[in-house]
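K.L.:
quick one, fold the following:
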Amino acid sequence: MPRQKRGKSPPKTAQPPKRKRTPNAAKNAPSTERVEATPPAAHNINGVQVDYVKLAAEIIKQQNAASESCAPIPNSSSISAPSTSASPSTLAPSTSSPSTLTPSTSAPSTSGQSLGASSSATQPADLLALIDNVFSSKTGGCQHCPESVSYTNIHSLPFTRDLSAPSQQLLQAALSTSSRMAYYRSWQLFLQWKPSYTSLPVTELDLCNFIGYLFSANYAPSSVSSHVSAIGYLHKICSVPDPTEKFLPKKLLKGCHALAPQQDTRLPITTDILRRIIKAIDITEPLLCNRLLLKAFYLLAFQAFLRIGELAARSHNSNQVVQRSDVNFKISNGILSGVTIVMKHFKNNIEQKPVTLHLSNSSSITFCPVRALYDYTTHFAHTSGPLFQFMSGESVTHHFISQQLCKVVSFIGLDPKLYKGHSFRIGAATHAASLGFSENYIQKLGRWRSNAVRRYIRISSFDI
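P.N.:
Coordinates of the predicted model:
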């Protein structure tokens, strides 16, 4: 039986229309093969699987402020709103790695990727070198650190290095030496709390937690604000997004002031209490050299309205306290009549101008600050270095003075929690007011630059 021709079979009668389609028809017809060959942009790019739900959750976890403070992510809009036309490089998982967004909680990347187009990871020593440079008394942030030091998003240091000499001088003078030292200590405190930080910027979350840590450690609201200012200063001078300008840290600082005790519990050391302290030193301190030192220190602090930090160093840097060369005694015909003290470093000395204090002998030899200071310097016979130093030549520390004051105050039957080193300054202002001196004159005596002197005058503490 002859075979049936294939041209007459039913399947071939349905296929000729496909082969006879015009080019325009083929162009307009949707191609199912092309759709199947293109991977969905939301699931696979260049063979890399991307889970955008997890990616969005990670970005939210880092918080918007933390994301802003880190290096900008190229085409970040395409990450939050993925599109099939976005380039694979903008959607690659490596650009949104948690280690990039969180420099404080993860180790520096070893893959060679940078945090941004012009940033790089740093080692811990690099951040310390940056802090040393900005808060150095010699450079004040005007000089660039060694070339081996790299920074994260820092552009201003080379810029400040290229400033003219007068501009650099103005920049250095804008921050006083005492403030520069205080800011340096604030950064040391922050790095002790968060040693994992290797680069800027500080995240808003860590800054908020640092504020909470300081408050829980019973830091005064003013001290907390000062530490936060130090963090903000370094960010500003390095042209890095400043987390201290965010809404949440500002509210936390306001909360510190709202929850902290508003009343200053420190009581003034009156003339009567001062006399009792001087007498008790002969009993509480066995060493003659320390007795002479403490008597001169306490009497001078009261008579000259001095802060403890102006006479005793808080750290090994003893150049900021009164030096022995700053003290000159007035002796005429073999009789000691007074002493002059040149104050070169003190709080709020914005003009950087020294102030000379003149003290005269008092009628009581036992409680005369001039006589006590003269006996102390004669016994120690030192001609250089800090005014108050031990026999070994080491500077008297703030801790030693506070410790000895606590011991002698307890001995005379008073509460050491109420009488601190600043009680001498409070007592001096109150005593001057009780003698009839005006508030303006007391302000000049104590070198106050504002009406803060009013908080030191406590007439109710005296029997007038």
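
K.L.:
only C-alpha atoms from now on, for both contacts and neighbour counts.
P.N.:
Will do.

K.L.:
how many other residues sit next to L445?
P.N.:
Neighbourhood size, L445 [other C-alpha atoms under 10 Å]: 16.

K.L.:
the helices in the stretch 251-400 of the chain, which residues?
P.N.:
Using DSSP state H, counting those that start in this stretch, the helices found in the stretch 251-400 of the chain span residues 271-284, 288-303, 369-380, 398-411.

K.L.:
can you redo those as CSV with distance to T100 and mean neighbour count?
P.N.:
Shown next, in CSV, are the helices of the stretch 251-400 of the chain (distance: least, C-alpha to C-alpha, whole Å; neighbours: other C-alpha atoms under 10 Å):
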stretch, distance to T100, mean neighbour count
helix 271-284, 59, 16
helix 288-303, 52, 20
helix 369-380, 58, 20
helix 398-411, 42, 17
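
K.L.:
N28: which of these is closest?
P.N.:
N28 lies closest, by C-alpha to C-alpha, to one member of the helices of the stretch 251-400 of the chain: helix 398-411, at 87.0 Å.

K.L.:
now the helix or strand following the closest one: how far from the chain's centre is it?
P.N.:
Counting by DSSP states H and E, the element after helix 398-411 in chain order, helix or strand, is helix 423-434. Relative to its chain's centre, helix 423-434 lies at 32 Å (C-alpha atoms, centre = their mean, to the nearest Å).

K.L.:
please give me the structure for this one as well, since I'd like to look at both together:
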Amino acid sequence: MANLVEVVNGISSEVLLEKAKSYIEQSKASNTVKSYKSDWTDFVTYCSTNNLKALPADEMTIIKYVTELAENKKVSTINRRISAISQAHQAAGYNTPTQTFAIKALLKGIKREKGTMPDKKQAAIIDDVKLMLGTLGADKLIDIRDRALVLIGFAGAFRRSELASLTVEDTKFDRNGLTITLRHSKTDQEGQGIKKGIPYGSNPDTCPVRALLDWLNASGITQGAIFRSINRHSQVQPNAMTDKAVALIIKKLAEAAGLDASQYSGHSLRSGFITTAADCGADERSIMKQSGHKSLVVMRGYIQDATLFKHNAASQVGL
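P.N.:
Next up is the predicted model:
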């Protein structure tokens, strides 16, 4: 992506310049920055291959690029690429070239033809979670970790990146259960902090609080990252696992449980909690408090088929 130094080139001090650059980069979540860089690289490569100018890019260059993308990319990918192009131009001090009438009309036409319904992964509802847990033993360190990961991820409706970033310092145990403080999240980019309460479960085998205590005791972790990788010698590593590792663990457990692993992802625990809670009659406000959603519309999008057959009009017409 364009050099962000250009945004703040009016600052003469090199130290202040680096600080300003750091602040600008921190204005976006790390995963967003990674995506933008990847998408910008794709656009630059396209322009280089076709002898076109990437920065600043003209309207026709973007129209050609987007039209080619539409042949085999999803609408969500195209939107992200457009956003990356816009961000790169603004970061370099140029006006964004992506807001012209022609480009907006092109995107609208692509959306109408291809549709915008997201390809969501399967929600890991409570029955799925129990099947996954049933594949784990009680003695191996990796099983103790994975049990805690699944139960905390589900009960806290955590994103996979949030699970990977949890630290011992973020937790507080008391007689009510476990309080987890999220220092940063997708809906709290400014780091005000969000607290989530994880109550004790009625069944010791599926209690998220007990599961986490078991993992901390077994691993000997007293500070820093909670969920870490374990090597082949059953040694806990010093650094936090990645969010990708969280997703791979969910897929591994889904496959072991006889589920279609391709339909599950690191987000399945989060959507599974929301779906299960809705199915059990939890009110939307309490679900949003646990999930951290700010938008009711967005939260409702996670409730996958939970109420599809509840109060269904088709069941009341005498068929």
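
K.L.:
what sits closest to R183 of the second structure if chain neighbours are left out?
P.N.:
Excluding the flanking residues, the one nearest R183 of the second structure by C-alpha to C-alpha, 6 or more residues apart in numbering is G193, at 4.6 Å.

K.L.:
the one you found: what's it in contact with?
P.N.:
G193 of the second structure sits next to T181, L182, R183, H184 when contact means C-alpha atoms under 8 Å, 6 or more residues apart in numbering.

K.L.:
gap between it and S22 of the second structure?
P.N.:
Applying C-alpha to C-alpha, to the nearest Å, the value for G193 of the second structure to S22 of the second structure is 21 Å.

K.L.:
trace D242 of the first structure over to the second structure, please.
P.N.:
Matched by TM-score structural alignment, D242 of the first structure corresponds to T96 in the second structure.

K.L.:
let me see the contact set for its match.
P.N.:
I85, S86, Q87, H89, Q90.

K.L.:
just confirm it is within a helix.
P.N.:
No - the assignment for T96 of the second structure, made by DSSP: H, G, I helix; E, B strand; the rest coil, is coil rather than a helix.

K.L.:
what about it, distance to A57 of the second structure?
P.N.:
Distance from T96 of the second structure to A57 of the second structure, by C-alpha to C-alpha: 9 Å.

K.L.:
for K19 of the second structure, same thing?
P.N.:
From K19 of the second structure over to A57 of the second structure the distance is 29 Å, taken as C-alpha to C-alpha.

K.L.:
could you say which helix or strand contains Y233 of the first structure?
P.N.:
Using DSSP H and E, Y233 of the first structure sits within helix 221-237.

K.L.:
just to revisit the earlier point, looking at the first structure, which of the contacts of T96 of the second structure hold up?
P.N.:
Conservation of the contacts of T96 of the second structure in the first structure, assessed by both residues aligned by TM-score structural alignment, their matches' C-alpha atoms under 8 Å: retained contacts are S86, H89, Q90.

K.L.:
out of the contacts of G193 of the second structure, who's nearest M1 of the second structure?
P.N.:
Once C-alpha to C-alpha is applied, the member of those that ends up nearest M1 of the second structure is H184, at 24.3 Å.

K.L.:
out of the helices of the stretch 251-400 of the first structure, which gets nearest to Q192 of the first structure?
P.N.:
Closest among these, using C-alpha to C-alpha: helix 398-411, at 20.2 Å.

K.L.:
that closest one vs the second structure, mean deviation?
P.N.:
For helix 398-411 of the first structure, the mean deviation from the second structure after alignment is 2.4 Å (mean C-alpha distance after the TM-score superposition for the first structure).

K.L.:
now that helix: which residue numbers in the second structure?
P.N.:
Helix 398-411 of the first structure corresponds to residues 243-256 in the second structure, going by TM-score structural alignment.

K.L.:
got the contact list for the matching stretch?
P.N.:
By C-alpha under 8 Å, 6+ apart, the surrounding residues in contact with stretch 243-256 of the second structure are 128, 132-133, 135, 146, 150, 160-161, 163-164, 260-262, 264-267.
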